[in-house]
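**Student:** this one's structure only:
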């Protein structure tokens, strides 16, 4: 049996120093990041915004959203004063829409209860809406240079390989956190945290890690054991169930579209969408309007975190005097498909291509 406690590849001080040296030469250029050696002070608002956006999302997907948000709402006070619908519209496509609702709640608490200044401690940040342990640690380290342990998926992978830890995730998280904490330096903890994340994103990748150019190749226990490609191990997930539903795309002859804003709580909460049924095994609901509905020949297929979704799409054109039982008509000049969440935009694209 592997004794993971014996897998101590090198001193934490030496590894942290090596990582900072590597980061100084290889740091990724990211719009929310202050480059190493730059005298600017990190803006906690930009760090917070980027970390919330990056949850369950890739850097490549986030960049454009970050630029649009910070151009439209350059400070936390600007975001706090924003219209909820405008923020949800800008967020559309990023997924996990509870993050956008919590983004507004947090911005308003920071503005109203903290004078527009983010707390500079882990505990103070953790008390804010929508900020969990990882995000609080990341902001503390990167924005305020506090020696907090930042543990995202990239860091977990680096730690699992560095120490050759074979316990599957998520059971391995406490051990990986302990290892990461032992390595976190008091000097430049924010740069160190970003260095390990960059290493996981660019070199210690999930598949085919580039061990030959890794700054930690010598102390890495998994490289020595030949197990790097197998780590981290993960407990197999149960198959996702498939849910079904129907959505209705109704357009008036003057171009207006029938839309509804979903309840704040629940999946896609607060987002604009097409009226339709609940999502389940045999979800059925009457159309929002009496009309000559046409069922599109193809279905919308979309995958959420916990289930697959298959939607039947029905379309109807109705006269201007039509009064819906569900939703409201939005004039053509006020309708932006980009404001729709991805699954709803798929339905619009399906109709447009039919």
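**Tutor:** In hand now; what should we look at? Remember, it's a predicted structure, so these values are computed and weren't measured experimentally.

**Student:** can we go C-alpha only for contacts and neighbour counts from here?
**Tutor:** Noted.

**Student:** distance of the closest residue to residue 302 other than its chain neighbours from residue 301?
**Tutor:** Leaving aside its sequence neighbours, residue 302 sits nearest to residue 309 (CA to CA, 6 or more residues apart in numbering; 5.2 Å). Distance of residue 309 to residue 301, computed by CA to CA, to the nearest Å: 6 Å.

**Student:** by contact count, what packs against the helix or strand encompassing residue 86?
**Tutor:** Secondary-structure assignment from DSSP states H and E places residue 86 in helix 84-91. In terms of contacts (3 or more CA pairs under 8 Å, 6 or more residues apart in numbering; DSSP states H and E), helix 84-91 is packed against helix 59-72, helix 98-113.

**Student:** returning to what we had before: which SS class is the residue nearest to residue 302?
**Tutor:** Here residue 309 is recorded as strand under DSSP: H, G, I helix; E, B strand; the rest coil.

**Student:** Could I get the contacting residues of it?
**Tutor:** By CA atoms under 8 Å, 6 or more residues apart in numbering, the residues touching residue 309 are 242-245, 279, 300-303.

**Student:** In strands, which of those appear?
**Tutor:** 242-245, 300-303 (DSSP state E).

**Student:** before we move on, back to that, buried ones in the helix holding residue 86, by neighbour count?
**Tutor:** For helix 84-91, the neighbour count (16 or more other CA atoms under 10 Å) marks 87-91 as buried.

**Student:** Return the closest of the residues you listed with respect to residue 202.
**Tutor:** Distance to residue 202 across the buried residues of helix 84-91 (CA to CA) is lowest for residue 91, with 26.6 Å.

**Student:** Please tell me I have it right and that closest one contacts residue 65.
**Tutor:** Yes. The pair residue 91 and residue 65 qualifies as a contact (CA atoms under 8 Å) at a distance of 7.3 Å.

**Student:** before we move on, back to that, give me the distance between the residue nearest to residue 302 and residue 303.
**Tutor:** If you go by CA to CA, the gap between residue 309 and residue 303 works out to 6 Å.

**Student:** Now for the residue nearest to residue 252 when sequence neighbours are not counted, how many residues are close by?
**Tutor:** In this structure, residue 252 finds its nearest non-sequential neighbour in residue 318, 4.7 Å apart by CA to CA, 6+ apart. Residue 318 has 21 neighbours, counted by other CA atoms under 10 Å.

**Student:** for comparison:
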């Protein structure tokens, strides 16, 4: 029922824009059919689309701890007075983020992060945004009465990601890129890994429960937490298009560097046998390199699982992408970078790899 209430509130806030601003226990009742009914519509809020997009963007910038991006969000939404030094706001936010004593994933904790900054710079919230804060705070308070460990922001994150993947509008695609790509063009690999893992896990659960006449999947997770695979594929193709465009040149530079570094670690640690093994078997690798290897293996395995859920659609998208001249040029750039790097690394790394790989085969009684 907590998930049902969260879904109702998030859909009202982020999709419809017309929401119940006082969802306390006295205004909610569970029906016999398992639905949630609302009462007392005396306190309702109405937020236009650009405010809803701004709310999602603020969440992404908060998750990224992007203080300057968050300061710009506050300015574009009219929260701070004109003429305010946004760099000073960003510095104050950065200081607040750095206070480990106040780190939190619940809504009240996030607001505690922001209250001092809001007071210092004379923030002025539009009335409907004040109602958003009230609604989320009331929702979290109601949920905590049933589950003291409930955190509304952490629980809402899958819904927000689902909205980013499902909405093809330019502003939502831009927010998705900001979630995965740093300002300097480098990839947030930890976020990408978590996103791919979540897509694979949730979509797999939804697929395993397909055909069941229930609002929950086989593992008890509500259907709204699952990702639509066709939306995921469309978002992935848009992301590829951006990376291959002129605007994505810095991303391509970092990607080439990351691919070269990963290939070097891959060969030096002789990790080929681990790609199809369980992640838990990677513990005997060089500790300095195991983190990269673990991330690589996790991502490859999760991506394979996601592809298996819609192989035809994924294959069609990947073929379309690979046939583009920009893709072929990027593949050539990667090949040349690997060849240049390998010109002095292969004599050492290749034989080390072969030695470890043959040793692995010997232990498996393959030789």
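**Tutor:** It's in. From a predicted model like this one, the values you see are computed outputs, not experimental measurements.

**Student:** Can you give me the TM-score here?
**Tutor:** With the length set by TM-score structural alignment, normalised by the length of the first structure, the two chains reach a TM-score of 0.23; 136 aligned residues with a CA RMSD of 6.9 Å.

**Student:** returning to what we had before: now the helix holding residue 86 of the first structure and helix 59-72, what's the angle there?
**Tutor:** 140 degrees (axes from the mean of the first three to the mean of the last three CA atoms, to 10 degrees).

**Student:** in the strand or helix carrying residue 231 of the second structure, what's buried?
**Tutor:** Using DSSP H and E, the secondary-structure element containing residue 231 of the second structure is helix 229-244. For helix 229-244 of the second structure, burial by neighbour count (16+ other CA under 10 Å) applies to 229, 231-237, 239, 241-244.

**Student:** buried residues in the helix or strand just after that helix?
**Tutor:** Next in sequence after helix 229-244 of the second structure, counting helices and strands by DSSP H and E, comes helix 249-268. Within helix 249-268 of the second structure, the residues that count as buried by 16+ other CA under 10 Å are 251-252, 255-257, 260, 262, 264-268.

**Student:** What of stretch 317-334 of the second structure?
**Tutor:** Neighbour-count burial for stretch 317-334 of the second structure [16+ other CA under 10 Å]: 321, 326-327, 330, 334.

**Student:** can you give me the angle the helix holding residue 86 of the first structure makes with helix 98-113?
**Tutor:** Counting by the same axes, to 10 degrees, helix 84-91 of the first structure lies at 130 degrees to helix 98-113.

**Student:** quick one, helices of the stretch 1-150 of the second structure?
**Tutor:** 2-10, 49-63, 67-76, 86-98, 107-120, 127-146 (DSSP state H, counting those that start in this stretch).

**Student:** Let me fix that, I meant to ask about the stretch 51-200 of the first structure.
**Tutor:** With DSSP H, counting those that start in this stretch as the criterion, the stretch 51-200 of the first structure has helices spanning 59-72, 76-80, 84-91, 98-113, 122-126, 133-144, 153-162, 173-183, 189-202.

**Student:** list the helices and strands the fifth one packs on?
**Tutor:** Translated: helix 122-126 of the first structure. Applying 3+ CA pairs under 8 Å, 6+ apart, we find helix 122-126 of the first structure packed against helix 133-144.

**Student:** Taking helix 189-202 as reference, get the angle to the helix it packs on.
**Tutor:** 120 degrees.

**Student:** residues of helix 133-144 of the first structure that come out buried?
**Tutor:** 134-144.

**Student:** which SS class is residue 317 of the second structure?
**Tutor:** helix.

**Student:** Wait, it touches residue 237, no?
**Tutor:** Yes. Counting by CA under 8 Å, residue 317 of the second structure does reach residue 237; the two are 6.8 Å apart.

**Student:** Columns mean neighbour count and distance to residue 18 of the first structure on top of the helices and strands packed on helix 84-91 of the first structure, output as JSON lines?
**Tutor:** As requested, these are exported to JSON lines (neighbours: other CA atoms under 10 Å; distance: least, CA to CA, whole Å):
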{"stretch": "helix 59-72", "mean neighbour count": "14", "distance to residue 18 of the first structure": "24"}
{"stretch": "helix 98-113", "mean neighbour count": "20", "distance to residue 18 of the first structure": "35"}
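
**Student:** wait, which of those is closest to residue 199 of the first structure?
**Tutor:** The nearest among those, by CA to CA, is helix 59-72 at 13.9 Å.

**Student:** how close does residue 109 of the second structure sit to residue 193 of the second structure?
**Tutor:** 26 Å.

**Student:** More neighbours: these two, which one.
**Tutor:** Using other CA under 10 Å, the more surrounded residue of residue 109 of the second structure and residue 193 is residue 193, with 20 against 14.

**Student:** For the more buried one, which residues are in contact?
**Tutor:** Contacts of residue 193 of the second structure (CA under 8 Å, 6+ apart): 295, 298-299.

**Student:** which secondary structure element contains it?
**Tutor:** helix 189-208.

**Student:** re the thing from before, ok, which pair from the buried residues of helix 229-244 of the second structure is furthest apart?
**Tutor:** Farthest pair in the buried residues of helix 229-244 of the second structure, by CA to CA: 229 and 244, 22.4 Å.

**Student:** ok so, going back, could I get the helices of the stretch 1-150 of the second structure in CSV, plus columns for distance to residue 352 of the second structure?
**Tutor:** Shown next, in CSV, are the helices of the stretch 1-150 of the second structure (distance: least, CA to CA, whole Å):
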stretch, distance to residue 352 of the second structure
helix 2-10, 52
helix 49-63, 41
helix 67-76, 45
helix 86-98, 43
helix 107-120, 50
helix 127-146, 55
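
**Student:** residues near residue 353 of the first structure, how many?
**Tutor:** Residue 353 of the first structure has 7 nearby residues by other CA under 10 Å.

**Student:** Wait, residue 260 of the second structure touches residue 337, no?
**Tutor:** Yes. In terms of CA under 8 Å, residue 260 of the second structure counts as a neighbour of residue 337; the distance is 7.1 Å.
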